[in-house]
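Asker: What follows is a predicted protein model with its sequence.
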Amino acid sequence: MRVIATAGHVDHGKSTLIHALTGTHPDRLAQERRRGLTIDLGFAWTDLPSGERLAFVDVPGHERFVPTMLAGVGPVPAVLFVVAADEGWKPQSAEHLAAVDALGVRHGLLAVTRCDLADPGPATAQARDRIRSSTLGGVEAVAVSARTGAGLAKLRAALDRLAARLPDGDADSPVRLWIDRSFTVRGSGLVVTGTLGAGRIRSGDALVTARSGRSVRVRSLQALGEETGLVRATARVAVNLRGLEKDSTGRGDALLTPDSFLPCLRCDVRVHGAAPAAALPRTAVAHIGSAAVPVRVRPLGEDIVRLTLPAPLPLPLRIGDRAVLRDPGLRRVLAGLTVLDPQPPELRRRGSAARRAAELGDARGTPGEAAELRRRLLVRRGELTAMGVAVCSAPVADDWLADPAHWSALRARLAELVTAYHSQRPTEEGMPVEAARHRLGLPAASLVEALVTPPLRMSRGRVTAGPDGLPADVADAVQRLTTELADRPFAAPHAQRLTELGLGRRELATAVRHGAVLRLAEQVVLLPDAPRLAADRLSELDQPFTVGTASRALDTTRRVTIPLLEHCDGQGITQLLPDKRRRCAPRSRPSSLTAP
């Protein structure tokens, strides 16, 4: 299926022509038929000579209904531009062409109607000349009369050629169905319609709405009036939804594949076909897809502006999306827009707008991984793919992607920070990961850990440099303690003596972290082999034994014996009995397979 929208001045015969081509009148409202005036979107379809099915979105031509026209044309890849032979180019012809040009539509066909009432030559030449300067470029033109049928066969053939040139929709992309109509059907519930430009929808699929984020279920599907279980882009589709009320959605909302789009409340865009950005009004209406939302306009550079959307109306935008900026008061198109960044950073400092414009200077709305990483430096993979960027790089940590140059600079900066931290705090093992994260301005501690490569290393939640060893002054202090305990290994020095040996608070903490000493209590410090030596002496006692007996065997005081025995209990060296006595746990004999 191919989808095409009409465009052109009011009462130039758009709906009548669609009726002649399809046998279905697109005006579905009684008021429209009574007045002979299209005021809402109409839909019809036909089979072309090649067998291709072509769906039409018929739009109103009156100036009061340009927003409705934009809702119909926005998601559609091609237009059938209609000009009447007896009237020629008119004001709404110009505004519709400005809208088509702003949206960047590149595929079209000119139909000059009422050729039975006037020579179509002058109107054709005038219209082709105007259209040639737009994104449509040089278009094929066909003179036709819907009343007599003249030229209809030629128009069908031209439509066939146009349909063959249209790009195929990407059925493997996430679904983004801009809703252009919603209504209820008795016995079925809510039905929404739209032009599916990408993705595929199946009966039973779970989707979400852009406006509310609510999850909905596809109950059934129709394409061109026929029930179907699967619709692939590009197609006109009617979706019967479960889990949503009519008041909760409508034109301008969208059905989305879950977790595939980010809600956008501000975006940076490039302006096309207008005066400098500074000359734009500060408020306007942006037409994106089938949505029309009021926006605040902030110029950043010569042709780059920031749009801020109203908080209750986020839009699912991607890099490269096209939009129209319109002044509803003056009833004219102001400019075309190309989305450069649907998730831009905040502008908080003086001069940040100009710097932002410079960053986006070479951006053209083509999503590229390398360029986006250079601008963002660090970004989650899911966030980048939700903006329409195809990701090939491997994450540096978790799902974080990084610009290679920025990542190398971060690694060098981390080494500098660790070196400076060690020089300022030589007794500490290294720089805490959280401190490094804060100094580097990183959003996650896992990124700091991923930056650690030799000669840096991780140890107990800290980043340090060099081999795993004690600082020289701490190592000397531990050696003095070892000498002190050589004859009486359980005679733990008091705090003052530890300080005299060189083990002040920081030095002692460093020695404990490295396992160079064993701290049993606040003021009880022994060497790491103390539990093994205690086990040897205590095993020679009559079992069970008391704390006093253990103290005499270990040649120390209860100040040391009690925390040492509690430590041995925890290690399974001793067992505490109900009567507060202890006994040594039986030692396993060496296996015959390992015994010498």
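Answerer: Arrived safely. Numbering: from 1, shown residues only.

Asker: can we go C-alpha only for contacts and neighbour counts from here?
Answerer: Will do.

Asker: any idea what Ala353 is structurally, helix, strand or coil?
Answerer: helix (DSSP: H, G, I helix; E, B strand; the rest coil).

Asker: and it, how many neighbours does it have?
Answerer: Counted with other CA atoms under 10 Å, residues neighbouring Ala353 total 20.

Asker: how about the helices of the stretch 401-550 of the chain, start to end?
Answerer: 404-424, 433-440, 445-451, 472-484, 495-501, 505-513, 530-538, 547-554 (DSSP state H, counting those that start in this stretch).

Asker: Export the ones you listed as JSON lines, with columns for distance to Gly149 and mean neighbour count.
Answerer: Formatted as JSON lines, the helices of the stretch 401-550 of the chain follow (distance: least, CA to CA, whole Å; neighbours: other CA atoms under 10 Å):
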{"stretch": "helix 404-424", "distance to Gly149": "64", "mean neighbour count": "15"}
{"stretch": "helix 433-440", "distance to Gly149": "73", "mean neighbour count": "17"}
{"stretch": "helix 445-451", "distance to Gly149": "69", "mean neighbour count": "18"}
{"stretch": "helix 472-484", "distance to Gly149": "100", "mean neighbour count": "17"}
{"stretch": "helix 495-501", "distance to Gly149": "107", "mean neighbour count": "15"}
{"stretch": "helix 505-513", "distance to Gly149": "93", "mean neighbour count": "19"}
{"stretch": "helix 530-538", "distance to Gly149": "105", "mean neighbour count": "16"}
{"stretch": "helix 547-554", "distance to Gly149": "114", "mean neighbour count": "16"}
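
Asker: hold the first one in mind and look at this next one:
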Amino acid sequence: MLVVATAGHVDHGKSALVRALTGTEPDRLAEERRRGLTIELGHVWTTLPSGRRLAVVDVPGHADYVRTMLAGVVPLRTVLLVVAADEGWSAQTAEHVAALDALGIRRGLVVVTKTDLADPAPVAADVRARLAGTSLAGLDVLPVSARTGDGMDALRAALDRPDEAPAVEERRARLWVDRVFTVRGAGTVVTGTLASGRLATSDAVLVGGRPSRIRRLESLGSVVDEALAPARVAVNLRDLGADALHRGEALVHPDAWWPTRLADAATDRDTDPPTHAVLHVGSAAVPVRVRPLGPRLLRLALDAEVPLSVGDRAVLRDPGRRQVVGGATVLDPDPPALRGRGSAARRAADLADDPTGLGGAVRRRGVLAVDDARRLGLTVEPAAGVVAVGEHLVDEGFLDRLAGSLRDGAEEARRADPTDAGPPLAALARAHAVPDAVVRAAAARAGLDTTAGRAAPAGHPDLGPHEAAVRALEARLAADPFDAPTRPELADLGLDDRVLAAAVRADRLVRPAPDVVLRPGALDEAAERLLALDPPWTLAEARETLATSRRVALAVCTALDARRVTRRLPDGRREPRTPR
């Protein structure tokens, strides 16, 4: 489907052109027909010679209805700019072109109408000259008479040219509401331009932030199971009254967009914007407070919450002067607060590097959830300087800095207390306001040991004032691997649970039981000796084989059971887990 909007000065023949093109009257209000003036948006459609469907949004041309005109044009990217051969370029032509240029619209046609009343050639040449330097400069210019039909076939052929199909993000549907009404027996219906994504019957949606579900879909007068952007769609909603909804609200899938009242944007002009303006995005016209950040960069504070996306194009308009200030491209719909002197300039500097790319967005935040990146409108794909950590994207520089901070903290704590086990990873995640997985990745990058859920320096640390006692214990166990000291003996050496835990973390000791301390490798040696016995064997036989106490033998046998090396039988004897 091709969806186009008209644009141009009042009385230049937009509605007549649409009527001749589609065979349908776009002016549906009695007042419009009485006055011969388009007041509201008209929605009509037809089938082009190839069988392609064409939907047309006919907009008002009068200066009093610019807000309505923008509601019809902004959601679209294809336009029919209409200029009358007998009048030429006029005031509203200029304002409409300024808005189209601000949106960066490059697709469509310029139609010189009323060729039955005047030679179109001078107007066509003048329009081409005036459009030079705007986004519309490359549009073809066609002369047409809606009254006689001259040029209509050429217009249909030009509209029927194939164009590139838009990419579809099925869960990022956004329909800008331009009409709300009630149908007896069906309930609330909203119509609008589906600018992105796919809608289907029974989909859960939000309309202006209010939850609902789609009861029925229509497109171009036909009931459909689904609608694919770009399309004109009528949506019958459940559980929402028409009086609660308004033009300018967006119908979206839940959790697919970023509703916001604050956004950073780039403008296409160097002029100083007014402090207060109106942002036209989709069919919405939202008052905004404007704060310059730097050259062509603005902070916009919106009076209403709008689901915005990185890359959205909008028009800034000064309603007091009744003129377009310029175009705006959304760079970030979730910007940080500006605090302190120089914060605006710092933000502008941050936005200068990759303002709409994934790498820039992640760099500015440090850590960005993948789901949030998609809601912001970013394309999630491999990017330079971005590291994927679970369901999060992390700036590599941020990860390096976090790793350095964790390493320095762990080493400082170890110097202050050689038995320090290191801070818990969960506590570090809270302190640095990052997910647990990111702290774990940074600790790994720093070479820290996280096996116990803490961030500690790896290796065999010197245990400071306890080093001599630990070395004495190591020497005792080297001479007799199962001569484990008793609790009182450990206390005499000054080795309490904290010191022993530090020695275990350093892989200098193992503790098969709270009151049994052995050297690393002792359990492997015990397994080798015990598995040489004829099974099954008793605890007494194990004690004798290991030449140790019952206390130590029981701890060793229990540890080997836990390792699934041996198995305890109902009568208390043991045998190998795997038969020899």
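Answerer: Received the coordinates, thanks. All values reported here derive from a predicted model rather than from experimental measurement.

Asker: Can I get the helices of the stretch 401-550 of the first structure in TSV including distance to Val144 of the first structure?
Answerer: Below are those laid out as TSV (distance: least, CA to CA, whole Å):
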stretch	distance to Val144 of the first structure
helix 404-424	59
helix 433-440	68
helix 445-451	66
helix 472-484	96
helix 495-501	104
helix 505-513	89
helix 530-538	103
helix 547-554	112
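
Asker: between those helices, which gets nearest to Ala323 of the first structure?
Answerer: helix 404-424 (33.0 Å; CA to CA).

Asker: what's the mean gap between the closest one and the aligned bit of the second structure?
Answerer: When the second structure is overlaid, helix 404-424 of the first structure sits 2.5 Å from its aligned residues on average, using mean CA distance after the TM-score superposition for the first structure.

Asker: Are there helices or strands packed against that helix, and which ones?
Answerer: Using 3 or more CA pairs under 8 Å, 6 or more residues apart in numbering; DSSP states H and E as the contact test, the elements touching helix 404-424 of the first structure are strand 431-432, helix 433-440, helix 445-451, strand 462-465.

Asker: Please tabulate the ones you listed in CSV, including the columns distance to His567 of the first structure.
Answerer: Shown next, in CSV, are those (distance: least, CA to CA, whole Å):
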stretch, distance to His567 of the first structure
strand 431-432, 29
helix 433-440, 30
helix 445-451, 33
strand 462-465, 27
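
Asker: just so I know, which of the helices of the stretch 401-550 of the first structure lies nearest Gly151 of the first structure?
Answerer: Of all the helices of the stretch 401-550 of the first structure, helix 404-424 sits nearest to Gly151 of the first structure, with 60.1 Å by CA to CA.

Asker: what does the closest one rub up against?
Answerer: Applying CA atoms under 8 Å, 6 or more residues apart in numbering, the external contacts of helix 404-424 of the first structure come out as 377, 428-431, 436, 440, 451-452, 456, 463-465.

Asker: Looking at those, state which has the most neighbours.
Answerer: Counting by other CA under 10 Å, top hit in the contacts of helix 404-424 of the first structure: Val463 with 27 neighbours.

Asker: any idea how far that one lies from Val391 of the first structure?
Answerer: 31 Å (CA to CA, to the nearest Å).

Asker: Also Ala370 of the first structure?
Answerer: Taking CA to CA, one finds Ala370 of the first structure at 9 Å from Val391 of the first structure.
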